[in-house]
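S.K.: Next comes the sequence, and after it the predicted model I'd like to discuss.
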Amino acid sequence: MESMAKTIEKRIQREAHILCFGFPAQGHLSPILQFCKRLASKGVKVTLISTCTTSTTSKFIQTQASSIKVEFISDGTEEEKSKATSPEDYFERYKVCVSQSLSEFIEKQLNSECPPKFLVYDSIIPWIFDVAKSFGIDGAPFFTQPWAANSINYHFLQGRFKVPLEEPIVTLPSMPPLRVNDLPSYFDVNGTYPLSLDLLVNQFSNIEQPNWLFCNSFDKLEDEIVKWMASKYPVKNIGPSIPSMYFDKRLESDKAYGLSLFKPNTDTCMTWLDSKEIDSVVYVSFGSIAALEKEQMEEVAWGLKRSNSFFFWVVRESESEKLPSNFLEGTSEKCLVVSWCSQPEVLAHKSVGCFMTHCGWNSTLEALSFGVPMVAMPQLFDQTTNAKYVEDVWHVGVRVRMNEAKLVTREEIELCIKEVMEGERSKDFRRNSEKWKELAKEAVDEGGSSDKNIEEFVAKLLSS
């Protein structure tokens, strides 16, 4: 019986080989890697492609994600990259080099025993679709932002609103009224982020062509927006793309993403958290990209101290010099500061009662999925929109307010932490967070909305 099952699985793998292209950034690679694992668990062969070319990263991914194959292709030589005169020029060179190296990779795969039938690609590089189609391979984008942000990008591309805003409030289908600071940061009135605006809005430049639009979200989380988008396009949520051991446990030993561009100190983190009481710790992280100004870093530090809570703070090595002098010595009894950690393990720990976050989508979705209330302190990109939803739609936390100097003061940080940890609304935040946790688990579990979407995709692929 067992040998027959293996024979069937091998036959299926010969019939369906899926390529997935991940953009080489932490927040983009982690969710698509999890999607790859889910696809592989359905019996198809999956190859993850990226341009992270360091041998150490390659080895780590391959060790932690044995169910899939990982390949790296060239994004140009260091000499070629150094010739870029601007970010726009860099990404144009990236497009030229990756189009060529991906074409060469696909050509080799087409001559293999199990040629690819489909290519899933990061939505911020929509031109990958054209590369796939040139070889007769179908493709679909994978959105790493929520539909709230995606739909804003879509409506902007459709001309439904302009920047600078003509009115103080933007009204869009199936969304709450949005102020300018609720829109993604690349809609800045001063044109501060032109490259980001082009990259992220242009995700929808060929939206009419793919037969699937995958997204790292789940139906009930963004119910109204998903229904509106799905009435026009083939939207398929497959999230939350979070390690299986925290939810359905159907993917054996899947306790971590299997990729980290930074080295976590897991033992130290868990030992410290184990020594704290339930819901007593404020976990603080601003992700892998955001860089706070020194003055803002100091306000965060003193605000955390003033809250009088235990706090666990991830401060990347490149950011550590911004900490106030003698801060660590003066707070050592109340805090742990590390350069990186395994965030799912931390958020799943019983001692964590609040997450002070930049509201990157992976972090926001993880907090929702683990039932942890939030203090939202957005920095860039879709984070401002995510923070709006954290406070006003999902009701799982509060959003900090800046003063006239665009600074979040220590007093504001103290106030927000106390509001979430012990304020009048703290029980409501916890109750709502638990609700979203259960709905997230339901989505990825067997027969859930996200699981059904993956099953439908694989079945369609096998029948084509």
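M.R.: Now that the structure is in, tell me what you want to look at.

S.K.: CA atoms for contacts and neighbours, from now on please.
M.R.: Will do.

S.K.: what separates residue 171 from residue 155, distance-wise?
M.R.: Shown here: residue 171 relative to residue 155, a distance of 10 Å by Cα to Cα, to the nearest Å.

S.K.: What ranges does this structure have for its strands?
M.R.: With DSSP state E applied, the chain shows strands at 17-21, 45-50, 69-72, 118-122, 138-143, 213-215, 235-237, 281-285, 310-314, 335-338, 352-357, 374-376, 397-399, listed in chain order.

S.K.: The ones you listed into CSV, with extra columns for mean neighbour count and distance to residue 62?
M.R.: Written out in CSV, the entries for the strands of the chain read as follows (neighbours: other Cα atoms under 10 Å; distance: least, Cα to Cα, whole Å):
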stretch, mean neighbour count, distance to residue 62
strand 17-21, 24, 15
strand 45-50, 23, 10
strand 69-72, 18, 6
strand 118-122, 24, 19
strand 138-143, 24, 21
strand 213-215, 24, 24
strand 235-237, 24, 26
strand 281-285, 24, 27
strand 310-314, 23, 26
strand 335-338, 18, 26
strand 352-357, 26, 30
strand 374-376, 30, 33
strand 397-399, 26, 37
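
S.K.: Below is structure B, check it against A:
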Amino acid sequence: METTHGSRDITPRSTTCTRIILFPLPFESHISPMLQLANILHTRGFKITIIHVEYNSPNPSNYPHLIFKPDPIKDRFYEIAGELSTRQDATYFIEYLNKSCVDPFRDCLARFLTEPSEERVACVISNSAFYFTQAVADDLKLPRMVLRTNSLESALSYYALPAYDKRACFNLTKQDNEASLPEYPFLKFKDVKKITTNPQGMRDFATNVRNQMKASSGIIWNTFKELEELALEAVSRDFSVPSFTLGPFHKYFSASTSSLIEQDRTILSWLDKQLPMSVVYVSFGSLAHITETEFQEVAHGLANIGLPFLWVVRPGMVVGSEWLESLPKNFLEKMGERGRIVKWSPQQEVLAHRATRCFWTHNGWNSTLESICEGVPMICTPRFSDQPINARYVSDVWKIGISLEDGYERVGIETAIRRVMMDQEGEEMRKRIRCLKEKVNLSLAEGGSSSQSLNNLVDYISSF
């Protein structure tokens, strides 16, 4: 399906002296794709200005080609940031930001628009979760486009969430938990418990986001047509505004440098010493937390399988621990050079490395896309938000990985790693994900679906 533009007359214009304002959500998995989009649009001739909040502000010196507003939005997020380690439901934090940022963002944007400049401002692009920005943009008569940093399928699935709490799905029997949702058969009722612990809050949030996406001037997706073609058709039917699938964003550049967390690049030399296709790579993302018991089960599972592993353990990831205090006794000494634990990794380079054979992931959309792009099968342990939806697609629809259905338990962990790393089942997954990798490359090549969608987006923004 081709990208559509509704009834708007698209007249390509020069992007010279045209500025776009971007407003990212202040979390690693959201800031990275927004900054990648900024770089993509900059290479197409647009001037880019970033407005951001105080929490997790990016370092402007890493992006000398972009303009960052010198005074971040006063978000007052520090008042609740400490609760990130105890609350896994994202709606609590995002709703707070949607309330605390309204006036500061309006004032900042209004001041910027009245400053003397030879450059016209074409539009503002905000993260879809910042739904309040639609009303602000309307008041200032500025077109607002939306960036969705998750998959098309997860966006569609969220719209079924309003009915979840009515079904009392949080009090189902074990057998009922395994049943599929009528609207989305690939999802199971037990997945809903991971998506949100706050059905009412998620219902309100999903409704607000959807309504303001429909009121926007267009939607930008970090995905590619061939991966989610049926979902793209459904989105195009549901939303009258145009959709642009120009992802995966990170593939437009050799390696992304948009991470807010310092990467340990020493592990690349360790990977160089490993045999080809021999390493299990483990990372649960930038926000997820696990218990001490779960952490120890992961350690035992990795130790018992006898394969080399690279394990990312973010400081504070284990509830109640600073970093590695909860490891089994003498774990590091016993593993020696077979295992490496780091605080953060250059993930794209790790997944692209010849030694990496399997990715054990939380299935955030960025990580899922990066694994597809490098042809690395996955083991899935989703925690919350869109992660269970992505994991179901990986294991049950695309069949390029397996889900750890019983959570973090050492015997199940060993079995899952063996299936992906050693069994014929893993080889079949590898063939399928390599086919998707090839589709990624074709979509980004000249004339491919993502390349054409980017051209359409450039023309569309230039027509404002």
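M.R.: Structure's in. What do you need? In this text the structure is predicted, and so the values were computed from the model without any measurement.

S.K.: where does the TM-score land?
M.R.: TM-score for the superposed chains, counting by TM-score structural alignment, normalised by the length of the first structure: 0.85, backed by 429 aligned residues with a Cα RMSD of 2.7 Å.

S.K.: between the strands of the first structure, which one is nearest to residue 78 of the first structure?
M.R.: Between residue 78 of the first structure and those, the shortest separation by Cα to Cα is 15.6 Å, and it involves strand 69-72.

S.K.: so how far is the closest one off the chain centroid?
M.R.: Its chain's C-alpha centre lies 20 Å from the corresponding centre of strand 69-72 of the first structure when counted by Cα atoms, centre = their mean, to the nearest Å.

S.K.: which outside residues touch it?
M.R.: The list of residues contacting strand 69-72 of the first structure from outside it, by Cα atoms under 8 Å, 6 or more residues apart in numbering, reads 46-53, 58, 61-62.

S.K.: which of those lies closest to residue 452 of the first structure?
M.R.: Sorting the contacts of strand 69-72 of the first structure by how near they are to residue 452 of the first structure, with Cα to Cα, puts residue 46 at the top with 18.6 Å.

S.K.: mind checking what that closest one lines up with in the second structure?
M.R.: Using TM-score structural alignment as the criterion, residue 46 of the first structure maps onto residue 48 of the second structure.

S.K.: Is it correct that residue 219 of the second structure is in contact with residue 213?
M.R.: Yes. Counting by Cα atoms under 8 Å, a contact exists between residue 219 of the second structure and residue 213, whose distance comes to 7.2 Å.

S.K.: Between those two, which contacts overlap?
M.R.: By Cα under 8 Å, 6+ apart, residue 219 of the second structure and residue 213 have these common neighbours: residue 146.

S.K.: Would you tell me which of the strands of the first structure gets closest to residue 93 of the first structure?
M.R.: strand 45-50 (16.0 Å).

S.K.: how big is the angle separating that closest one from strand 118-122?
M.R.: With axes from the mean of the first three to the mean of the last three Cα atoms, to 10 degrees defining the directions, strand 45-50 of the first structure sits at 30 degrees from strand 118-122.

S.K.: Against which helices or strands is strand 45-50 of the first structure packed?
M.R.: Under the contact definition 3 or more Cα pairs under 8 Å, 6 or more residues apart in numbering; DSSP states H and E, strand 45-50 of the first structure sits against strand 17-21, helix 26-41, strand 69-72.

S.K.: could you redo the last one with a cut-off of 10 Å?
M.R.: Using 3 or more Cα pairs under 10 Å, 6 or more residues apart in numbering; DSSP states H and E as the contact definition, the elements that strand 45-50 of the first structure packs against are helix 2-15, strand 17-21, helix 26-41, strand 69-72, helix 87-110, strand 118-122.

S.K.: The match of residue 46 of the first structure: what's it in contact with?
M.R.: Applying Cα atoms under 10 Å, 6 or more residues apart in numbering, one finds that residue 48 of the second structure lies in contact with 18-22, 38-39, 41-42, 65-68, 121.
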